[in-house]
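Participant: Here's my sequence, what's the structure:
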Amino acid sequence: MNMSGVVLFTLSGYSVTVNYRILLFSFSLLCYCLILVVNVSLILTIILDHNLHEPMYVFLCNLCFNGLYGAAGFYPKFVFDLLSDVQVISYTACLLQVFVIYSYATGDFSILALMAYDRYVAICRPLEYHSVMSVRRTAALIAFTWVVPLMCQCMVVTLTSTLKLCGSRIDKLYCENWSIVKLACGSTRTNSIVGLIVIAFYCAHVLLIVCSYVQLVQSSLKSKEGRRKFTQTCVPHLLCLFNVTAALLFDTMYSRYGSAAIPQNLRNFMALHFLVMPPILNPIIYGLILTKIRNRMATLCMMAGQRLRLRLKA
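Facilitator: Next up is the predicted model:
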């Protein structure tokens, strides 16, 4: 129990879903299954193929793990609430959901920034690539992409947990930090400042990616091989980056400055975008565009089909 005595939050975003909950439940369950299938398939493909044990594919594997982590923090509770008459969540579970969902979102930025750095070294400094992206440095960078987002969100959630609350109604389909902060009785200045610092920190990630791509474009234009590498490995990265940035920026700006006059259905759609689209599209984009992964997955599917036919004949 926190200082205000609030032990349960009501998620009021479900109020407009009464007439089509079964449809939403089916669609959400399908999305979750699709997220599991595409991400696990890509992870297993990279793990099982030694030719894919390179930094770029290891970072991609990390991106898929992060997608599964974020989906686990949202979908089980969401599909359960769609079939429930009352949509409530405990105070502790709400803070845990905030921690998981937003450490996933910020983790995506860290991983995409790391992938941009990897492409910069590969295209702009190809002779130094294996020395710069050594096994030890790759492991350290992956650890960084997990530790920093987790620490940031731990700090944010800890600050939120100290607030005295005067309400228990969250106008969303899931727990979101700023929605809890807005329920506070007293000053939330510290929470606002820390939140803006975290946002600025991850905006710096985007700036870093933009700077690396300026260098990448300049370098790739110098040779045919550079252009081929850029098209094959950087285009999917840019698509994933745009997808995640647009979705998260939309959610963050609306949470802080959005108008209550916006219809609840539209608010729900905006809030769900970064939880639904990136975990599905990221592995599909990379799986379709990266030749090594596409060929390997096609080979595995053919082998699985042959084994199935042999078993059916037997």
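Participant: Going by C-alpha atoms from here, please, whenever you check contacts or count neighbours.
Facilitator: Noted.
Participant: so residue 6 is in which element?
Facilitator: Using DSSP states H and E, residue 6 sits within no helix or strand.
Participant: Can you get me a residue count around it?
Facilitator: 15 (other C-alpha atoms under 10 Å).
Participant: just how off-centre is the helix ranked longest in the chain within its chain?
Facilitator: Determined from DSSP state H, the single longest helix within the chain is helix 91-124. Here the centre of helix 91-124 is set off from its chain's centre by 6 Å, with C-alpha atoms, centre = their mean, to the nearest Å.
Participant: which helices and strands sit right next to it?
Facilitator: Packed against helix 91-124 by the contact rule (3 or more C-alpha pairs under 8 Å, 6 or more residues apart in numbering; DSSP states H and E) you find strand 8-11, helix 55-82, helix 129-132, helix 135-161, helix 189-220, helix 235-257.
Participant: The structure of the following sequence is requested for comparison with the preceding one:
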Amino acid sequence: MADISTSASSRAWPPVGGSSDSSLSDASKSPSDAAIDISSSPRPVSECLDEDADGNQTYFYFMLFERLGHMRYALFSLGFVLYCVILFLNTLIILAVCLERTMHQPMYILILCLSINSVYGTAAFFPRVLTDLLSNTNIISYEACFLQSFVIFSYTANEFAILMLMAFDRFVAISKPLQYHNIITSKSLIVLIVINWMYPFICLGIGSLLTARLQMCDNKLWKVYCHNYEIVKLSCVNSVLLNLWGFFVLFINAVIPFIFIFYSYVKILFVCHRSSSKFKSKAYQTCLYVTIIKSIDNINKSLPFILYC
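Facilitator: Down below sits the predicted model:
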């Protein structure tokens, strides 16, 4: 009877669907070996693309392109034509000012700076957006996103700085016409242009470096281009210090130039009001010309953001 039970138990020992050798090898594994097997399971491809070895985000996704559908082709055509027009007009202005010696004057040089800045800013916006409109994978690398954000914001800051210099030039020309050539010299103009282009780069460069050090918790941007504030909102840490720096940069690069521009043209109006009709007509003609140039320039630069944002 004992022999029968022993043989039965020996036949029942191997588990169903497996051999005794495999069962023994599985049983002999330590808990640490089992943990290694679990952790070594393959990760999804999207996670491997989105994070580096330290777990930091390496890509951002532009989510708005997914909702465009077939409308993206119409937007691409419109954007391509607009970009070509902006390049053509600004190239004409650059060539005219550079080749025509009679236009080597402060006001025309500042208009030349506006055109160069326009080419600089739109080069960071249009090629990327037009490419994304025709692409099915609307992703941008971490480094390229920060570069695009820096170029677009520095372009905007440079715009305010140039407009402020143009307002100062017209203010001196109308309020102090006899001293104009002593105040606005070629050397002083170059120094002012360099200073007004350098401090936005420094301020925005510091902000970009602070943003680049943040740990990101998400990588979905609800814009069609990289926006520094939108990137900060994706971070995992408290960004109060960075927000304060952003308000400081905004005040320095936008609010102060706007106040100076407004003050300059108000003073010009008072000077014209107290002057003779002949002087008044010349002053208004000069200011009207500058206003038209600024309006065309601002329309060309605001249309892309109105269309795509």
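Participant: I'd like the helices and strands packed on helix 91-124 of the first structure written out as JSON lines, with mean neighbour count and distance to residue 228 of the first structure added.
Facilitator: Below are these laid out as JSON lines (neighbours: other C-alpha atoms under 10 Å; distance: least, C-alpha to C-alpha, whole Å):
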{"stretch": "strand 8-11", "mean neighbour count": "19", "distance to residue 228 of the first structure": "49"}
{"stretch": "helix 55-82", "mean neighbour count": "20", "distance to residue 228 of the first structure": "16"}
{"stretch": "helix 129-132", "mean neighbour count": "14", "distance to residue 228 of the first structure": "17"}
{"stretch": "helix 135-161", "mean neighbour count": "16", "distance to residue 228 of the first structure": "24"}
{"stretch": "helix 189-220", "mean neighbour count": "16", "distance to residue 228 of the first structure": "8"}
{"stretch": "helix 235-257", "mean neighbour count": "17", "distance to residue 228 of the first structure": "11"}
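Participant: so the longest helix of the first structure matches what in the second structure?
Facilitator: Mapped onto the second structure using TM-score structural alignment, helix 91-124 of the first structure covers residues 142-175.
Participant: For the matching stretch, buried residues please.
Facilitator: For stretch 142-175 of the second structure, the buried set under the neighbour-count rule, 16 or more other C-alpha atoms under 10 Å, comprises 142, 145-146, 148-175.
Participant: How about stretch 91-107 of the second structure?
Facilitator: 93, 94, 97, 106, 107.
Participant: give me the element the second one is part of.
Facilitator: Which is residue 94 of the second structure. helix 71-99.
Participant: Work out the gap between that helix and the centre of the chain.
Facilitator: Distance, centroid of helix 71-99 of the second structure to centroid of chain: 19 Å (C-alpha atoms, centre = their mean).
Participant: other SSEs contacting that helix?
Facilitator: helix 106-133.
Participant: average distance between the helix it packs on and the first structure?
Facilitator: In the superposition with the first structure, the average deviation recorded for helix 106-133 of the second structure is 0.5 Å (mean C-alpha distance after the TM-score superposition for the first structure).
Participant: what range in the first structure does that helix sit on?
Facilitator: By TM-score structural alignment, helix 106-133 of the second structure lines up with residues 55-82 in the first structure.
Participant: Run the chain-centre distance for the matching stretch.
Facilitator: Centre to centre, stretch against its chain (C-alpha atoms, centre = their mean), the figure for stretch 55-82 of the first structure is 7 Å.
Participant: One more: stretch 53-64 of the second structure?
Facilitator: 16 Å.
Participant: just to revisit the earlier point, quick one: closest of the helices and strands packed on helix 91-124 of the first structure to residue 2 of the first structure.
Facilitator: helix 135-161 (7.0 Å; C-alpha to C-alpha).
Participant: average offset between that closest one and the second structure?
Facilitator: Relative to the second structure, helix 135-161 of the first structure is 1.0 Å off (mean C-alpha distance after the TM-score superposition for the first structure).
Participant: against the second structure, where does the helix or strand following that helix fall?
Facilitator: Downstream of helix 135-161 of the first structure, the next assigned helix or strand under DSSP H and E is strand 169-170. With TM-score structural alignment applied, strand 169-170 of the first structure matches the range 220-221 in the second structure.
Participant: Mind reading off the mean deviation between the matching stretch and the first structure?
Facilitator: Looks like 0.4 Å for stretch 220-221 of the second structure (mean C-alpha distance after the TM-score superposition for the first structure).
Participant: related to what we said a few turns ago, I'd like to know which of the helices and strands packed on helix 91-124 of the first structure is closest to residue 275 of the first structure.
Facilitator: helix 55-82 (6.9 Å).
Participant: for that closest one, packing partners?
Facilitator: The contact analysis (3+ C-alpha pairs under 8 Å, 6+ apart) places helix 55-82 of the first structure against helix 21-48, helix 91-124, helix 135-161, helix 264-289.
Participant: With distance to residue 75 of the first structure added, can I get those in TSV?
Facilitator: Formatted as TSV, these follow (distance: least, C-alpha to C-alpha, whole Å):
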stretch	distance to residue 75 of the first structure
helix 21-48	7
helix 91-124	11
helix 135-161	20
helix 264-289	9
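Participant: Of all those, which one is nearest residue 231 of the first structure?
Facilitator: Nearest to residue 231 of the first structure, of these and by C-alpha to C-alpha, is helix 264-289 at 9.3 Å.
Participant: returning to that earlier point: of the helices and strands packed on helix 55-82 of the first structure, which approaches residue 216 of the first structure most closely?
Facilitator: helix 91-124 (5.9 Å).
Participant: Quick one: average offset of the longest helix of the first structure versus the second structure, please.
Facilitator: Mean deviation for helix 91-124 of the first structure: 0.3 Å (mean C-alpha distance after the TM-score superposition for the first structure).
Participant: Nice, that's everything, thank you.
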